[in-house]
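Student: Predicted structure and sequence below. I'll ask about it afterward.
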Amino acid sequence: MGLRMYSDSNIEGAVSASADDVAIRIEGLSKRFAVYHTPLERLKHVIAPKRTQGFSEFWALSDVDLTIRRGETCAIVGRNGSGKSTLLQILCGTLRGTAGRVEVNGRVAALLELGAGFNVDFTGRENVYMNGAVMGLSREEIDARFEQIEVFAEIGDFIDQPVKTYSSGMYVRLAFAVAIHVDPQILIVDEALAVGDSRFQAKCLNRIKQMQGRGVTILFVSHDVGAVRSLCERALWLDKGRVRMMGDAFSVTAQYSQFLFADEPSNEDANAGSTQTDSTDDGEQTDAAEHGVDDAVELMAKHRPINHWGSHVGSILEAGIYNAAGERISTIAALEDIEVRVKVRPPANADRTTLSVACSLKDLRGTDLIVSTTWDQAKIDFRQADETAVVRFKMKNRLNEGDYLLTVALEDRAGAMPQYYEYIEGAHYFKSLVQEKLYGVFLPDVEQSIESVNGSARSATRTIA
């Protein structure tokens, strides 16, 4: 593919793709749709476009800038209707922008919304060959890859049935199998994997990671914050067609999560200034939401919350990690006894029968590694607690060498999903140290043994005491 430049009415020109390390470059991209008041007005516009008045304009994208390097994995997040799918369709060439400049350097394979890309009256086999031809593969090249596509899709005899007979999961299986076997230089995935079952999702995410290792550029759209943080280095947040934030995936998803809960009602009695977390040397306490995009990573380094929100901010008075001597610590030896303390003052109107305190130890990409809640495990009865209480989580540090953060929350667990009175991601930052190099994330007790075939000899060791 190459470069596309859009004016308000037509393509101004095209030039050859640049030879640098940029896979996708978008500058000032805007997309306008005409919204007609009646079907008759739509017909009038087709016949006499300059004389039609009965429509309004809707700007799905407004002045979007984005540059993605070759081999980079970038996410796009945003609410439904924020312009994510429109942007991807323009990158794939199925839509034209209204204004701006779009440059795509490399073969693109895309999984857009369900139903795009396949002819439903054709069989799965016919659609594989049709899509391969569209991607520039010869008949012989498709023949050589067809068996791999069929095995990965796992749809059996349905490969020779019309696609219109497929379930949504079968459709996605075949579409993804085709996309990854045409040797794309750029892979675009738009929420399609959310349709498949958990096993197939894991299989797809594993294949995406393999493609990352081969240097494939990936543009990933998902509402799954965990998947975004696991796969992507950077993320773009779109809101009402405009760029709301661009930065590292952890920072962007943290602010996006906070934004999603911004409309929750607040308590007039909540003390927003009382929350105590790690701070800078001058004692100033703040929250990453008060700072711009460029400050997000710096704030993490300064031990401030990267994400802080809730309906009753101020309910968590203090949170941190302590050693056996009761000292607040930021460096923890492997297998050391530690205690997470969370001091809370629940809202006066909180239902204490469904109250819960949660803590999570995460890596710096935001992946939950160790999670514990008083609702799921201890079943602590907060009706017996005073107005202010300290909840303690005691454990051994079984994290391998690395940097980690503590996330704490005060929750109402009355419904199927927790409702957060307060949520602090990055309440405490710490480093785990080990004396010798070990692999993996955790340091569990593992018994090892060896036994000869005739059973005459046996030995056992424990790697971590």
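Tutor: Looks like it arrived, so ask away.
Student: drop to CA atoms for contacts and neighbour counts, all remaining ones
Tutor: Will do.
Student: show me what contacts the nearest residue to Gly156 once chain neighbours are set aside?
Tutor: Excluding the flanking residues, the one nearest Gly156 by Cα to Cα, 6 or more residues apart in numbering is Glu150, at 7.8 Å. Contacts for Glu150 (Cα atoms under 8 Å, 6 or more residues apart in numbering) come out as Gly156, Ile159, Leu174, Ala177.
Student: Can you say which two of these are spatially most distant?
Tutor: Maximum pairwise distance in these, criterion Cα to Cα, is 13.3 Å, between Gly156 and Ala177.
Student: Comparison target, given below:
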Amino acid sequence: MKSILDVVNIGKSYAKTPAPGALFRSLLLNRPMPDADAFWAVRGVSFSLGRGESVGIIGRNGSGKSTLLQLICGVMPPSEGAVHHHGRIASLLELGAGFDPDFTGRENVFLNAALLGLSRTETEARFDEIAAFAEIGRFLDEPVKTYSSGMFVRLAFAVASHVEPDILIVDEALAVGDARFSAKCIKRIRHLREKGCTLLFVSHDVGIVRTLCDRAIWLDSGRMAAMGDVFTVTSRYMEFLFDDDETSLPEAAELRRPDEAVKALERAQAPISHWGSHVGLVRDWRFFASGRSGAGVAEYGDAVRIEVDFELPKAFDPASLAVSISVKDLKGTDLFVVSTADENKGLFSSRSGEATVIFDFVNRLTEGKYLLVIALEDRSIEAIQYFEYIEGAHYFSVSSAVRRFGIFNVPSVVAVK
């Protein structure tokens, strides 16, 4: 497949500011100024994207994500390496980039569209569609400096996504605004992808990255820590965030083969991700479908039982302990989650030592491939902490004698009167 974007050993460095008084001391002592050290915001990053591919860029604050996008867009020149692209790039980077705050929304639509390569005639033909998507009403003829951040993003995304770009680059834009507009943006991005648009997407929300992207690039301190199948890379990234141990960084080459990563996930017999502050508390687990232990296939309507054997962590309040399970698809999206904290809070208040938790439910998932997550959680504070997190404890498929639609089907009573 011919690439539409090639990033070749790209890097961006900045000279560090000399320490205060360095110039004065050099003049006073008649000595040369010390050489300024270089800070590399991004270095040694290389990858290629084909038409219609979708890649998420993840990493902690300061890892170089936004700098990399700016280099790709040409907002700043690289210190080394090169970027080659074929086709029109539309980007949503910093809030307000490409907009004049004193111009009205209407004027900025034409200005921004022109910057993205559209003629006035082309913009006029698409203007009504852009305005309808942005949903800012009468404020379209008000100066954009009066807009809220949400209105700003709605208008910017509407323009960028309606110029029919070959490459769409989005940097955290969906983090601003309400859930309804975010869902609308996701639907628009999927539509563009179906038409062959290539997507580069930066977000701290791993769930959205997994929803929109096929592959992921993990940046750490300006360098590529991993690239590959989105589920594999994001799982390793989440594990790294919890451990916060730089020695656990994988070699970049480890996860650069997306096809192999997907195949490995589908045939895996071991967890794809296993981490936590007290790994080893979960002693064993069992998956039953209609009484069949370790079943690899569950029928729609089967009675499913999951048993988890574990040791309660010592020196922790057992009342704050929760055991949770979730079922995910192979992109890592939670389809449903069940936790003792929600169903029977304080279940372990008077217990110590070892225990077994049993989860029973009826399988309402439609045909597909799924994986099981088991987690021991510390619910002592609002932000959940994990004693142990096992992603991919069991892999199974679902079959159904009747064709059903959606992700899962909730039994309902249908009547006519």
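Tutor: It's in. Since the structure is predicted, the reported quantities are computational estimates derived from the model, not experimental observations.
Student: TM-score for these two?
Tutor: For this chain pair, the superposition-based TM-score is 0.91 by TM-score structural alignment, normalised by the length of the second structure; 402 aligned residues with a Cα RMSD of 2.4 Å.
Student: one step back: for Gly156 and Ala177 of the first structure, indicate the residue with more neighbours.
Tutor: Ala177 (21 against 10; other Cα atoms under 10 Å).
Student: What's the match for the more buried one in the second structure?
Tutor: In the second structure, Ala177 of the first structure lines up with Ala158, judged by TM-score structural alignment.
Student: ranges for the helices of the stretch 251-400 of the second structure?
Tutor: With helices called from DSSP state H, counting those that start in this stretch, the stretch 251-400 of the second structure shows them at 258-267, 340-343.
Student: could you give me the residues in the first structure that the shortest one aligns onto?
Tutor: Aligning helix 340-343 of the second structure against the first structure (TM-score structural alignment) gives residues 374-377.
Student: So which bits of that stretch are buried?
Tutor: Thr374, Trp375 (16 or more other Cα atoms under 10 Å).
Student: How about residues contacting that stretch?
Tutor: Residues outside stretch 374-377 of the first structure that contact it (Cα under 8 Å, 6+ apart): Thr354, Leu355, Ser356, Val357, Ala358, Ile380, Arg413.
Student: Among the residues you listed, name the buried ones.
Tutor: For the contacts of stretch 374-377 of the first structure, buried by 16+ other Cα under 10 Å: Thr354, Leu355, Ser356, Val357, Ala358, Ile380, Arg413.
Student: If we ignore the residues flanking it in sequence, what's nearest Tyr370 of the second structure?
Tutor: Excluding the flanking residues, the one nearest Tyr370 of the second structure by Cα to Cα, 6+ apart is Asp329, at 4.7 Å.
Student: which one in the first structure is aligned with that neighbour?
Tutor: Residue pairing (TM-score structural alignment): Asp329 of the second structure is matched to Asp363 of the first structure.
Student: How about Pro411 of the second structure?
Tutor: By TM-score structural alignment, Pro411 of the second structure lines up with Asp445.
Student: Generate JSON lines for the buried ones among the contacts of stretch 374-377 of the first structure, with distance to Tyr256 of the first structure as supplementary columns.
Tutor: JSON lines is the format used below for these (distance: Cα to Cα, whole Å):
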{"residue": "Thr354", "distance to Tyr256 of the first structure": "27"}
{"residue": "Leu355", "distance to Tyr256 of the first structure": "25"}
{"residue": "Ser356", "distance to Tyr256 of the first structure": "24"}
{"residue": "Val357", "distance to Tyr256 of the first structure": "23"}
{"residue": "Ala358", "distance to Tyr256 of the first structure": "21"}
{"residue": "Ile380", "distance to Tyr256 of the first structure": "31"}
{"residue": "Arg413", "distance to Tyr256 of the first structure": "23"}
